[in-house]
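1. What follows is a predicted protein model with its sequence.
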Amino acid sequence: MSSNLQTPLSPRLLDDVPAFGDPRGSLGVLEGAQLLFDIKRVYYLYDVPIGAIRGEHGHKQLEQLMICMHGKTEVTLNDGQQQYPFTLAGPADVLYVPPGMWRQLRFVMPETVVCVLASRPYEVEDYLYEYEDFLTWVRQGKPLQD
């Protein structure tokens, strides 16, 4: 079950993600309260050409954590009133994306890999694929569907 009541509903980079390094390499860890929600789906984007745009849709209920596992991507989130720009430049950058955000990811380095942890399974009815439909949904007070 999502913990919307306990999490801030604004996008933000997590600043409390522990990382451990030694001569063998680095280990990043996300667990417990850092996850902000129960994970129901994991997917990743890769082999995306430089300059290509992914996303360009909104979600009504879905929460996400985006992690740039390799490379660099520019993420622009929009709540219908304000834009929130972020640059994810490695696995230490973890972006929380609350529900009700239009998203756009621009891939700016070769071989970039972005992993997404999602609070819900794929549900076509949760997606808003047209920006005008997203804005209409926002103006209507963001009614949620179960």
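-> Structure's in. What do you need? Note that this is a predicted model, so its numbers are computed, not measured.

2. from here on, contacts and neighbour counts on C-alpha atoms
-> Will do.

3. Kindly check the end-to-end length of stretch 30-49 for me.
-> End-to-end distance of stretch 30-49 (C-alpha to C-alpha, to the nearest Å): 28 Å.

4. Pull out the buried positions in it.
-> 35, 36, 37, 38, 39, 48 (16 or more other C-alpha atoms under 10 Å).

5. likewise stretch 105-117?
-> 105, 106, 107, 108, 109, 110, 112, 113, 114, 115, 116, 117.

6. One more to weigh against that first structure:
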Amino acid sequence: MKDFRELQEHAEGGWEEGRAGAVPTRVAGVSLHRLPRFSDLRGSVTVGEFDRSVPFAVKRYFLVFDVPGGEARGGHAHRQCRQFLVCARGSCAVVADDGRDRQEFALDRPDLGLHLPPMVWSVQHRYSPDALLLVFASHYYDADDYIRDYDGFLRILSFHGGVRR
């Protein structure tokens, strides 16, 4: 896959069986990943392998589900933690913002993953009633790693020269 548009088109129109790939996006450090998917008469399987599919060592995971209609989750950035999001069931939208560029991604297939590096603001919203969002994290939970105020996030970026990872 050469660019995000091509990846989106393949994701929406179906890819060659089992084909995987990742592409960068407009938001610094954020990448959209296509995980291998195999289907036959018995059903479908999507495969993800740590150190291959997820671009960091995973220390924690959590599931987001039963989100009431119209509610949003996230609304923060992490100082050090990386995340990899897969909507295993249903769908949701993820807004990623590096302080310079902002882009929304539809996670509506279990073979699409979104990598969020540190210092990217993220909001998850438009959850379908059956959505199950699986999030892999590079760090154990640490409340001090969270930046929960968007203006504060922008000030931190400005202080550090807007450097993105």
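-> That came through fine. Bear in mind the structure is a predicted one, so any value in this text is a computation, not a measurement.

7. which one among the buried residues of stretch 105-117 of structure 1 gets closest to residue 76 of structure 1?
-> residue 105 (6.5 Å; C-alpha to C-alpha).

8. Please identify the helix or strand for that closest one.
-> strand 102-107 (DSSP states H and E).

9. With secondary structure and distance to residue 92 of structure 1 added, can I get the buried residues of stretch 30-49 of structure 1 in TSV?
-> Listed next are the buried residues of stretch 30-49 of structure 1 as TSV, based on DSSP: H, G, I helix; E, B strand; the rest coil; distance: C-alpha to C-alpha, whole Å:
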residue	secondary structure	distance to residue 92 of structure 1
35	helix	14
36	coil	17
37	coil	19
38	coil	20
39	coil	19
48	coil	21
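
10. residues touching the residue nearest the centre of structure 2, list them.
-> A centroid search over structure 2 (C-alpha atoms, centre = their mean) returns residue 114, at 2.8 Å, as the residue closest to the centre. Going by C-alpha atoms under 8 Å, 6 or more residues apart in numbering, residue 114 of structure 2 touches 30, 31, 32, 33, 84, 85, 86.

11. Looking at these, which one is closest to residue 101 of structure 2?
-> residue 30 (10.8 Å).

12. Which position in structure 1 pairs with the closest one?
-> Aligned counterpart of residue 30 of structure 2 in structure 1: residue 11 (TM-score structural alignment).

13. Pretty sure its match sits against residue 99.
-> No. If you go by C-alpha atoms under 8 Å, residue 11 of structure 1 and residue 99 don't touch, sitting 9.3 Å apart.

14. on that earlier part again, rebuild the buried residues of stretch 105-117 of structure 1 as TSV, extending it with distance to residue 57 of structure 1.
-> Converted to TSV, the buried residues of stretch 105-117 of structure 1 look like this (distance: C-alpha to C-alpha, whole Å):
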residue	distance to residue 57 of structure 1
105	10
106	13
107	16
108	19
109	22
110	23
112	20
113	19
114	17
115	17
116	15
117	17
